[in-house]
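*Asks:* Make a model of this:
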Amino acid sequence: MSLQLSPGPTSLDRLYTAIGRMQVKHNFRCLTETDSEFPAGLAALLVTEDPQRNLEVLDACVILPEALKPLGDRISRLVAGPETAPALMQKYGIARAPAVVFLRDGEYVGSLNGIRDWNEYQVEVDRLLSGPAQPKPIGIPVRVATQQGACA
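*Replies:* Here you go, the predicted model:
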C-alpha cells in the first residue's frame, strides 16, 4: 500500500476562499484592476495581501463583515485582492494590509489599518462614517508579490 501525500492549501488559496465567502455570504464586490469608480454613498473597502506576510489579513476577512452588519444596506462592501491592493495602498497611503478604506460618494473619508479591539473598531467605523471627507493621504510606493487572481 502506498500513501500519497498532497500539499495543503497555500496562504493565497486560503485568502481566495475567504474572499469568495465574503462575496457570497456578505455581498462584498471584488475590485479588479480595471475598476475606476466606487459606488455612490458609503463604502468600505478591505485591502488585502498575501496572508503569509501578515496573518491578520485572514482575520480581517472574518471581522469586517461582522463589524459592518449593523449598517445593513447603508454601506457598500468592497474587497481588493492582492493583485489589486498595491495600487490602492499607494493611492490611499496605506503602509500595510489589512486596511479598511472608507469612502463616501467615492471621496476618501479615512482608513483603519490592522486588526482592532471590537469596541474600538465600532467606535472608529462610526466616527469615520459620520465625519466629513478627508484629504487623501500622500501615496507611497508599495511592492507586493502576487500569484493568481482572487476575484472572479
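
*Asks:* contacts and neighbour counts: CA atoms only from here.
*Replies:* Will do.

*Asks:* and the most centrally placed residue in the chain, what helix or strand is that in?
*Replies:* Closest to where the C-alpha atoms of the chain average out (CA atoms, centre = their mean) is Leu46, at 1.5 Å. Here Leu46, judged by DSSP states H and E, is contained in strand 42-47.

*Asks:* One more sequence to fold, the one below, so I can look at both together:
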Amino acid sequence: MTHPLITRLTSEFGYPQLETMAEVADFTGAPGVHVIFVPGDVARNLETPDVAVILPELHQAFQGRFDCAVAGDMVESELREAAKVFKTPSLIFYRDGQAIAGIPKVRDWSDYVERITQILSLPVAAE
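*Replies:* Below is the predicted model of the structure:
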C-alpha cells in the first residue's frame, strides 16, 4: 500500500521512484548530493507521511542543494543495510554513489536543518 503523500512526491514533485539497485546507482552516482527517502511500512509506521511532507520543504529550504528520490519496496532493505540506517522512515544522503549519512525517523525542523547543514559540509572523499 502506498500512501497518497508518498505518491505526491513522485507525481507532484517529480522525484524518481527507484525500484532497482541499478536505478539507485544511477541516481546516487550523478554529480552532487542526493537523498533517498526510505518510507518503510506506511501501515505500521505513522511517521512516514510526516517525513513525506517534510522532505519537499527541506529541499526548498536548502535551495536544491540536493536532489530527492523515493525508494521502492524492492530496494528498501538493501539500502538500509548498505547505509546502516535501519529505522524507517529515513532520509539517506549520498555523494559520489556512496551513502554519507542518514537521518532516521521524524525530527524537529531545527534538528533537520542542523544535521543537513553538517551533511552538506562534509568533505568530498579524495579520488
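
*Asks:* Map the residue nearest to the centre of structure 1 onto structure 2.
*Replies:* Aligned by TM-score structural alignment, Leu46 of structure 1 pairs with Phe37 of structure 2.

*Asks:* For its match, give its distance to Ile6 of structure 2.
*Replies:* Using CA to CA, to the nearest Å, Phe37 of structure 2 is found at 9 Å from Ile6 of structure 2.

*Asks:* and for those two, which residues touch both?
*Replies:* Overlap of the contact sets of Phe37 of structure 2 and Ile6 (by CA atoms under 8 Å, 6 or more residues apart in numbering) consists of Ala52.

*Asks:* neighbours around Arg53 of structure 1, how many?
*Replies:* Arg53 of structure 1: 12 surrounding residues under other CA atoms under 10 Å.

*Asks:* cool, Val47 of structure 1 as well?
*Replies:* 27.

*Asks:* List the residues that contact it.
*Replies:* Contacts of Val47 of structure 1 by CA under 8 Å, 6+ apart are Val79, Ala80, Gly81, Pro82, Ala85, Leu88, Met89, Ala97, Pro98, Ala99, Val100, Val101.

*Asks:* taking those one by one, which sit in strands?
*Replies:* Val79, Ala80, Ala99, Val100, Val101 (DSSP state E).

*Asks:* Buried among the residues you listed? Make that a PyMOL selection.
*Replies:* Per 16 or more other CA atoms under 10 Å, the buried members of those correspond to this PyMOL selection:
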select buried, resi 79+80+99+100+101
